[in-house]
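In: for reference, the sequence and a predicted model appear below.
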Amino acid sequence: LHDRPFVRLDADAQDALLHALEGGRAMSPRWQGLDAQRFFIHHLLKTAAGFYYAHPRAWNEIGFGGPANPRGYVRLGFDSRDPWEAKEAR
């Protein structure tokens, strides 16, 4: 629609484009027969939500207590260990 990549648009143009996709109003020959609204709902939206809710910190928002691990997650920082985990051999 703008003849440039999405990331090069300003925030208002990005928002307007996403609303156009959501409403099925994004008409461009570049879509080559792909329904823009279907792409938004079935691919873009579900993928973004999947990435967001894949993180344990987001699980509380939906009331998910975590995987079927009785201990759950204690340390969420990078390269942190739970107290019961063994240290790696050097």
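Out: Noted; the coordinates are in hand. Just so you know, these numbers come straight off a predicted model, no measurement behind them.

In: going forward, measure contacts and count neighbours with C-alpha atoms only.
Out: Will do.

In: if I look at Ala54, how far off is Ala48?
Out: 10 Å (Cα to Cα, to the nearest Å).

In: what does Ser28 give?
Out: Using Cα to Cα, we find Ser28 at a distance of 23 Å from Ala48.

In: go ahead and confirm Leu17 touches Arg25.
Out: No - assessed by Cα atoms under 8 Å, Leu17 is found out of contact with Arg25, at 9.0 Å.

In: neighbour-wise, which of those two wins?
Out: Taking neighbours as other Cα atoms under 10 Å, Leu17 and Arg25 compare with Leu17 leading, 18 against 14.

In: so that one, which state does it fall into?
Out: Of the three states, Leu17 takes helix according to DSSP: H, G, I helix; E, B strand; the rest coil.

In: can you show me the helices along this structure?
Out: Secondary structure of the chain (DSSP state H): helices at 11-22, 36-39, 46-52.

In: and the longest one, which residues are buried?
Out: Okay, so that is helix 11-22. By neighbour count with 16 or more other Cα atoms under 10 Å, helix 11-22 contains the buried residues 17-18, 20-22.

In: give the contact list for Leu1.
Out: The contact partners of Leu1, by Cα atoms under 8 Å, 6 or more residues apart in numbering, come to 26-28.

In: let's bring in a second model and compare:
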Amino acid sequence: MSYVSHYPSFDVMKEQDEWDDHTQTIVTSRLNLKISYHFLTAAETEILRLICSILVNDQRPEVLDFILSHIDQTLHQSPGESQRKANVPHAAALVRSGLQAIDQGARMTYNSSFSDLDTQRQIQYLERISESLAEPQDAWRNIPQEDLFKKLMQLTVEAYCSHPSVWSEIGYAGPAYPRGYVRTGLGQLDPWEAQPER
């Protein structure tokens, strides 16, 4: 992370005894991953790791492993999408064809694979995709660039904000069930919640 946490000594996992067994199992599994991809190929994983790292500005391997595992599981199980434009492919097809287009477009534009570009050019190319301005058009035929960017952002951020290390950094003390919150007034904190240190 490029920023400094307001809760540097807070560790959400010290609260796990207050969670029910099911919640403990889910949260601790995020720290003890058994990585096995069912949808993503090795080449897709390499590109996606770089993209996710840029989107959340975080290079920690354990966090990126969790994000990739979450994305892979989501695309493999295909739980459905609440809303999708009529001309946008379903998530699995959009991400697969999109990652291929990203690499092909980088090769045609920069004469280099996306993975071999320096970070600044990777960021610039992703910014163009977010605005549907990535070239060349041959690489992006039938792939809605902005929708691809939004889907990658959504999948990345929902996983990132589910990781216990990130919870600790933002001062989130984890699920309140079954303990519950007592102090609910503005500015009030329960004793078990993170206390700002900066």
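Out: Alright, I've got the coordinates. These figures come from a predicted structure and were not determined experimentally.

In: will you turn the helices of structure 1 into TSV that also has distance to Gly63 of structure 1?
Out: Listed next are these as TSV, based on distance: least, Cα to Cα, whole Å:
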stretch	distance to Gly63 of structure 1
helix 11-22	27
helix 36-39	28
helix 46-52	14
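
In: ok, the residue nearest the centre of structure 1 to His55 of structure 1 distance?
Out: Nearest to the geometric centre of structure 1 sits Ala48, at 2.3 Å (Cα atoms, centre = their mean). Here Ala48 of structure 1 is placed at a distance of 12 Å from His55 of structure 1 (Cα to Cα).

In: again with Phe64 of structure 1
Out: Applying Cα to Cα, the value for Phe64 of structure 1 to His55 of structure 1 is 11 Å.

In: rewinding a little: which of the helices of structure 1 sits closest to Pro5 of structure 1?
Out: Nearest to Pro5 of structure 1 among these is helix 11-22 (10.0 Å), distances taken as Cα to Cα.

In: start and end residues in structure 2 for the closest one, please.
Out: Aligning helix 11-22 of structure 1 against structure 2 (TM-score structural alignment) gives residues 119-130.

In: same deal with stretch 46-58 of structure 1?
Out: Under TM-score structural alignment, the match for stretch 46-58 of structure 1 is residues 154-166.

In: how long is the matching stretch end to end?
Out: 16 Å.

In: could you do stretch 17-36 of structure 1 as well?
Out: 11 Å.

In: out of the buried residues of helix 11-22 of structure 1, which is nearest to Asp35 of structure 1?
Out: The nearest one, if we look at the buried residues of helix 11-22 of structure 1 relative to Asp35 of structure 1 and count by Cα to Cα, is Leu21, at 9.0 Å.

In: pretty sure that closest one contacts Ala36?
Out: Yes - Leu21 of structure 1 is within contact range of Ala36, at 5.4 Å (criterion: Cα under 8 Å).

In: trace Trp140 of structure 2 over to structure 1, please.
Out: In structure 1, Trp140 of structure 2 lands on Trp31 (TM-score structural alignment).

In: dump the buried residues of helix 11-22 of structure 1 to TSV, plus distance to Ala11 of structure 1.
Out: Output for the buried residues of helix 11-22 of structure 1, formatted as TSV (distance: Cα to Cα, whole Å):
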residue	distance to Ala11 of structure 1
Leu17	10
Leu18	11
Ala20	14
Leu21	15
Glu22	16
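
In: out of the residues you listed, the closest to Asp10 of structure 1 would be?
Out: Distances from Asp10 of structure 1 to the buried residues of helix 11-22 of structure 1, taken as Cα to Cα, are shortest for Leu17 (10.7 Å).
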